[in-house]
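K.L.:
Dropping a prediction and its sequence here:
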Amino acid sequence: MRLYGVTGWKNAGKTGLMERLVTEITSRGLTVSTVKHAHHSFDVDHPGKDSYRHRQAGASEVVLASRNRVAHMVELRGAEEPTLDSLLARLAPVDLVLVEGYKRDRHPKVEAHRAETGNTLIAPDDPTIRAVASDVPLDLDRPVFDLNDTVAIADFILSEVGLAKAAE
């Protein structure tokens, strides 16, 4: 499975970059799935809905299915958070999986960076960050792209994972 990450500190532009990359890469005829790490509690379900009621009643897993999409919710109920590898094993085959977050995992990544946040760069101390997408020029030992140059960032990622020819 080809895998590439987008990482960075909070409000660095990760989600916007992910969204643009998915749009760009799928427009080239490739299939893409995403995995996003959340550091906070989240819910895709709503109180009062049947699937919510199933989870509240104690179901370990709830699958919500329709003609348009399937949601598979797993209640950890105190169990360890799943590793990225275990989550990737659940995905159907695609050309590329883009991962948002998971800073400490060892897959290759692009760091999103916005100067206004005041955060330091992760890249200088992390060799898994192969490039930086920034809203300001930076002098680094690896490629630096304009944060909004989605085409160039997509080209870089596809080249890195060996899909550049497939997307032509």
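P.N.:
Here it is on my side, so go on.
K.L.:
contacts, neighbours, all on C-alpha from now
P.N.:
Will do.
K.L.:
And residue 131, how far from residue 15?
P.N.:
Residue 131 sits 17 Å away from residue 15, going by Cα to Cα, to the nearest Å.
K.L.:
More neighbours: which of these two?
P.N.:
Legend: neighbour count by other Cα atoms under 10 Å for residue 131 and residue 15, higher for residue 131 (23 against 17).
K.L.:
Show me the strands in this structure, by range?
P.N.:
According to DSSP state E, the chain carries its strands in the segments 3-7, 32-36, 61-65, 70-74, 96-100, 109-113, 129-134, 144-146.
K.L.:
Against that first model, consider the following:
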Amino acid sequence: MRLYGVTGWKNSGKTHLVERLVAEITRRGISVSTVKHAHHAADLDQPGRDSYRHREAGAQEVLVASPIRWALLHELRGAPEPPLGDLLARLSPVDLVLIEGYKREAHPKIETHRAGTGHPLLARANPTIRAVASDTSPEGSEVPVLDLNDTAAIADFVLAEVGL
């Protein structure tokens, strides 16, 4: 599986870009999975649901299955967060995995940047960032700057980077 990341400051457009890239790249016939890193205690389950009740009772893992999808919830229960590589090993094979977040990991990335956030470019200090997708032309970028709203051009860049 080939990996490519989307990173950036909060509210810079990471999730929106990943969503658009998934749609564009799958439209081209390439299979895609995603990994999203959350810095907070993300809970995908709802209080009162059977699966939630199973976890609250102490289950280490709860697998929920239906005719249209399945999901495996794994409780860390105080154990450290697993490394990205361990999580990737759990994915089914696809052509490309888009990774949102994980800015300190070694895989190549594109940085989302919005002038209105007032944050500096991460690319200046992070050699794994290969391009910036921005709503402006940030000064001092040593990597290519792409239009944040040009999904097709960003997809072309990512696919060329990973050889697809």
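P.N.:
That came in fine, so what should we check first? All values reported here derive from a predicted model rather than from experimental measurement.
K.L.:
Quantitatively, what TM-score do the chains reach?
P.N.:
Comparison of the two superposed chains (TM-score structural alignment, normalised by the length of the second structure) gives a TM-score of 0.98, and 163 aligned residues with a Cα RMSD of 0.6 Å.
K.L.:
coming back round to it: kindly reformat the strands of the first structure as CSV containing distance to residue 25 of the first structure.
P.N.:
Converted to CSV, the strands of the first structure look like this (distance: least, Cα to Cα, whole Å):
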stretch, distance to residue 25 of the first structure
strand 3-7, 12
strand 32-36, 7
strand 61-65, 27
strand 70-74, 23
strand 96-100, 9
strand 109-113, 15
strand 129-134, 17
strand 144-146, 17
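K.L.:
Quick one: closest of those to residue 44 of the first structure.
P.N.:
Residue 44 of the first structure lies closest, by Cα to Cα, to one member of those: strand 70-74, at 8.4 Å.
K.L.:
Pull out the buried residues from the closest one.
P.N.:
Of the residues in strand 70-74 of the first structure, those buried by neighbour count under the rule 16 or more other Cα atoms under 10 Å are residue 73.
K.L.:
can you give me the angle it makes with strand 61-65?
P.N.:
170 degrees (axes from the mean of the first three to the mean of the last three Cα atoms, to 10 degrees).
K.L.:
Which strands and helices lie in contact with strand 70-74 of the first structure?
P.N.:
Here strand 70-74 of the first structure touches strand 61-65, going by 3 or more Cα pairs under 8 Å, 6 or more residues apart in numbering; DSSP states H and E.
K.L.:
mind checking how far the strand it packs on is from the chain centre?
P.N.:
A distance of 22 Å separates the centroid of the chain from that of strand 61-65 of the first structure, by Cα atoms, centre = their mean, to the nearest Å.
K.L.:
Same check on stretch 140-158 of the first structure?
P.N.:
Distance of stretch 140-158 of the first structure from its chain centroid, counting by Cα atoms, centre = their mean, is 16 Å.
K.L.:
Show me what counts as buried in it.
P.N.:
Buried residues in stretch 140-158 of the first structure, counted by 16+ other Cα under 10 Å: 144, 145, 146, 147, 150, 153, 154, 155, 156, 157, 158.
K.L.:
same deal with stretch 109-120 of the second structure?
P.N.:
Using 16+ other Cα under 10 Å as the test for burial, stretch 109-120 of the second structure gives 109, 110, 111, 112, 113, 114.
K.L.:
of the strands of the first structure, which approaches residue 49 of the first structure most closely?
P.N.:
strand 61-65 (10.9 Å).
K.L.:
can you list the residues that contact that closest one?
P.N.:
The contact list for strand 61-65 of the first structure, computed with Cα atoms under 8 Å, 6 or more residues apart in numbering, reads 51, 54, 55, 70, 71, 72, 73, 74, 75.
K.L.:
ok, average deviation of that strand from the second structure?
P.N.:
Here strand 61-65 of the first structure, set against the second structure after superposition, deviates by a mean of 0.3 Å using mean Cα distance after the TM-score superposition for the first structure.
K.L.:
In contact with the residue with the largest distance to the centre of the second structure: list those residues for me.
P.N.:
No residue in the second structure sits farther from the centre than residue 57, which is 30.7 Å out by Cα atoms, centre = their mean. By Cα under 8 Å, 6+ apart, no residues touch residue 57 of the second structure.
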